[in-house]
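1. Give me the fold of what follows.
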Amino acid sequence: MVNIAIFASGNGSNFENLINAINDKQIDNAQCKVLIVDKENAYACKRAERLHIPFVYVNPKEYANKAEYESEILRILKGYGVELIVLAGYMRFIGEVLLTNYPNRIINLHPAYLPNFPGAHSILDAYEAHAEFTGVTVHYVDEGVDTGEIIHQEKIVIDPSWSLEVLEEHVHALEYRMFPKVVKIVCDRIEEEATK
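-> Below you'll find the model as predicted:
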């Protein structure tokens, strides 16, 4: 069983989706030990309360720099025995402290078909570019912006008649379907490594 921490900044719908997938054994080899949020009023915290998942708000403004901020997060993660960090709508770049302590153990859900449309506004960017397709990518996190090794990605062909809202609905639906499967695959890999 792999101990995971989920990081979120806002609504937390992907966080809740993952917890539901763990609870109904779609992901049968992971347990979420803690939710980490960087915004005090993140709705994800309300979801965590309802789902009985511990959550911790770590305020970036209370620390002199990213290294100190991440060192506090690291202390929390170690306390929970976390082996894998899952970014589910976490809007902050991961720095050296977490990358060094969790090499190839941080994964991110990105709402685009990378390398197209990296960054924070990828659904809007794809829409405004009148792209023929977009998608969803899950990748390992490295020092770059959405540049880490791709674990799995799927395409969505964009109907030109879609509004931005309709495109967002299609992207989120694919996220909810795809992300639990990929988290399970990554946990399988971690368990395999542990037996070698």
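2. okay, CA-based contacts and neighbour counts for the rest of this
-> OK.
3. what's the longest helix seen in the chain packed up against?
-> As assigned by DSSP state H, the longest helix anywhere in the chain is helix 164-195. Other helices and strands packing on helix 164-195, by 3 or more Cα pairs under 8 Å, 6 or more residues apart in numbering; DSSP states H and E, are strand 2-8, helix 13-23, helix 122-128, strand 133-140, strand 150-157.
4. So which of these is nearest residue 174?
-> Residue 174 lies closest, by Cα to Cα, to one member of the helices and strands packed on helix 164-195: strand 133-140, at 7.0 Å.
5. Which positions in the longest helix of the chain come out as buried?
-> 167-168, 170-172, 174-176, 178-180, 182-188, 190 (16 or more other Cα atoms under 10 Å).
6. Proceed likewise with the subsequent sequence, for comparison:
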Amino acid sequence: MSPRVSLPVSTHQNSAPLKLGIMASGSGSNFECIAQAIASGELNAQIQVMVYNRPEAKAADRADRLGISRVLLNHRDYPSREALDGAIVSVMQEHQVDWIIMAGWMRVVTQVLIQAFPRRMLNIHPSLLPSFPGVRAVEQALAAGVKVAGCTVHYVELEVDSGPIIIQAAVPVLPDDTAETLHARIQVQEHLIYPRGIALAAGG
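-> Below is the predicted model:
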């Protein structure tokens, strides 16, 4: 039950590339899949900077390997979520970012960031929203006994995982699935649909 999207990833190859700012907290696998889609010509964009909030995040290693600028904004160094988001806005504006792409960003964002990039912030979540928002979505799905799980690219709004949906992909839940095995299959679909979701959002 993988996505079957007949449109090309980008229908605006003759227009100026989208200027993306990536936000990551963990391994950065979605970050790298977006970079690969750009390198292959599937997505007409360029990554201006990758912001990460955990010094140990593997996403930083990926940025170095890919030759992409990275900036550490450790959330522990800021007195509030708003202060952190203000710093993120400054970095993104300094790098002339048009769209913010949250790729495994594990912090709740505030209006400080959302208002600076209205309808230009995207997130990917490992469930078929509106089901199972928030943390541990895969575990929530297994606990509920659903037969189908998946992932969703959506706009970011103040309420967590509540923004309008752009694209989704479904995967079956197998009888012997664990959180790890199900998440691995969901992640395969995340890597397929995130570049498509970015192109769809930018194309209106």
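7. Could I get the TM-score for this pair?
-> Remark: TM-score between the superposed chains equals 0.92 [TM-score structural alignment, normalised by the length of structure 1]; 188 aligned residues with a Cα RMSD of 1.1 Å.
8. Rebuild the helices and strands packed on helix 164-195 of structure 1 as a markdown table, extending it with distance to residue 73 of structure 1 and mean neighbour count.
-> Converted to a markdown table, those look like this (distance: least, Cα to Cα, whole Å; neighbours: other Cα atoms under 10 Å):
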| stretch | distance to residue 73 of structure 1 | mean neighbour count |
| --- | --- | --- |
| strand 2-8 | 10 | 23 |
| helix 13-23 | 18 | 19 |
| helix 122-128 | 27 | 18 |
| strand 133-140 | 19 | 23 |
| strand 150-157 | 25 | 16 |
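9. which one of these lies closest to residue 109 of structure 1?
-> strand 133-140 (4.6 Å).
10. residue contacts, the residue nearest the centre of structure 2?
-> The residue lying closest to the centre of structure 2 (Cα atoms, centre = their mean) is residue 103, at 3.1 Å. Contacts for residue 103 of structure 2 were tallied using Cα atoms under 8 Å, 6 or more residues apart in numbering; they are 22, 23, 24, 25, 28, 30, 31, 123, 124.
11. Next, the distance between the ends of stretch 95-114 of structure 1.
-> 21 Å (Cα to Cα, to the nearest Å).
12. Residue 132 of structure 1 - nearest residue in space that isn't next to it in sequence?
-> Nearest residue to residue 132 of structure 1, sequence neighbours excluded (Cα to Cα, 6 or more residues apart in numbering): residue 158, at 5.5 Å.
13. Could you find the counterpart of the one you found in structure 2?
-> Under the alignment by TM-score structural alignment, residue 158 of structure 1 pairs with residue 173 in structure 2.
14. now swap in residue 64 of structure 1 and tell me
-> Aligned partner of residue 64 of structure 1 by TM-score structural alignment: residue 79.
15. how much space between that match and residue 51 of structure 2?
-> Separation of residue 79 of structure 2 from residue 51 of structure 2 (Cα to Cα): 18 Å.
16. Between the two, which is the more surrounded one?
-> Using other Cα atoms under 10 Å, the more surrounded residue of residue 79 of structure 2 and residue 51 is residue 51, with 24 against 9.
17. Find out how far stretch 90-97 of structure 2 is from the centre of the chain, if you would.
-> How far stretch 90-97 of structure 2 lies from its chain's middle: 18 Å, per Cα atoms, centre = their mean, to the nearest Å.
18. residues in structure 1 matched by it, start to end?
-> The aligned range for stretch 90-97 of structure 2 is 75-82, by TM-score structural alignment.
19. which parts of the matching stretch are buried?
-> Buried residues in stretch 75-82 of structure 1 (16+ other Cα under 10 Å): 76, 77, 82.
20. A helix includes the second one, no?
-> Yes - membership of residue 77 of structure 1 in a helix is supported by DSSP: H, G, I helix; E, B strand; the rest coil.
21. I'd guessed it sits against residue 5; true?
-> Yes - between residue 77 of structure 1 and residue 5 a contact is recorded at 7.3 Å, counting by Cα atoms under 8 Å.
22. Excluding chain neighbours, what is closest to residue 113 of structure 2?
-> residue 85 (5.4 Å).
23. what about that neighbour, distance to residue 23 of structure 2?
-> 11 Å.
24. Also residue 90 of structure 2?
-> For residue 90 of structure 2 relative to residue 23 of structure 2 (Cα to Cα), the value is 13 Å.
25. again, but for residue 42 of structure 2
-> For residue 42 of structure 2 relative to residue 23 of structure 2 (Cα to Cα), the value is 21 Å.
26. related to what we said a few turns ago, now do the contacts for the residue lying closest to the residue nearest to the centre of structure 2 once chain neighbours are set aside.
-> Excluding the flanking residues, the one nearest residue 103 of structure 2 by Cα to Cα, 6+ apart is residue 24, at 5.2 Å. Counting by Cα under 8 Å, 6+ apart, residue 24 of structure 2 touches 31, 50, 51, 52, 53, 57, 59, 102, 103, 104, 105, 106.
27. Which members of those residues occur in helices, if any?
-> Those of the contacts of residue 24 of structure 2 lying in helices (DSSP H): 31, 59.
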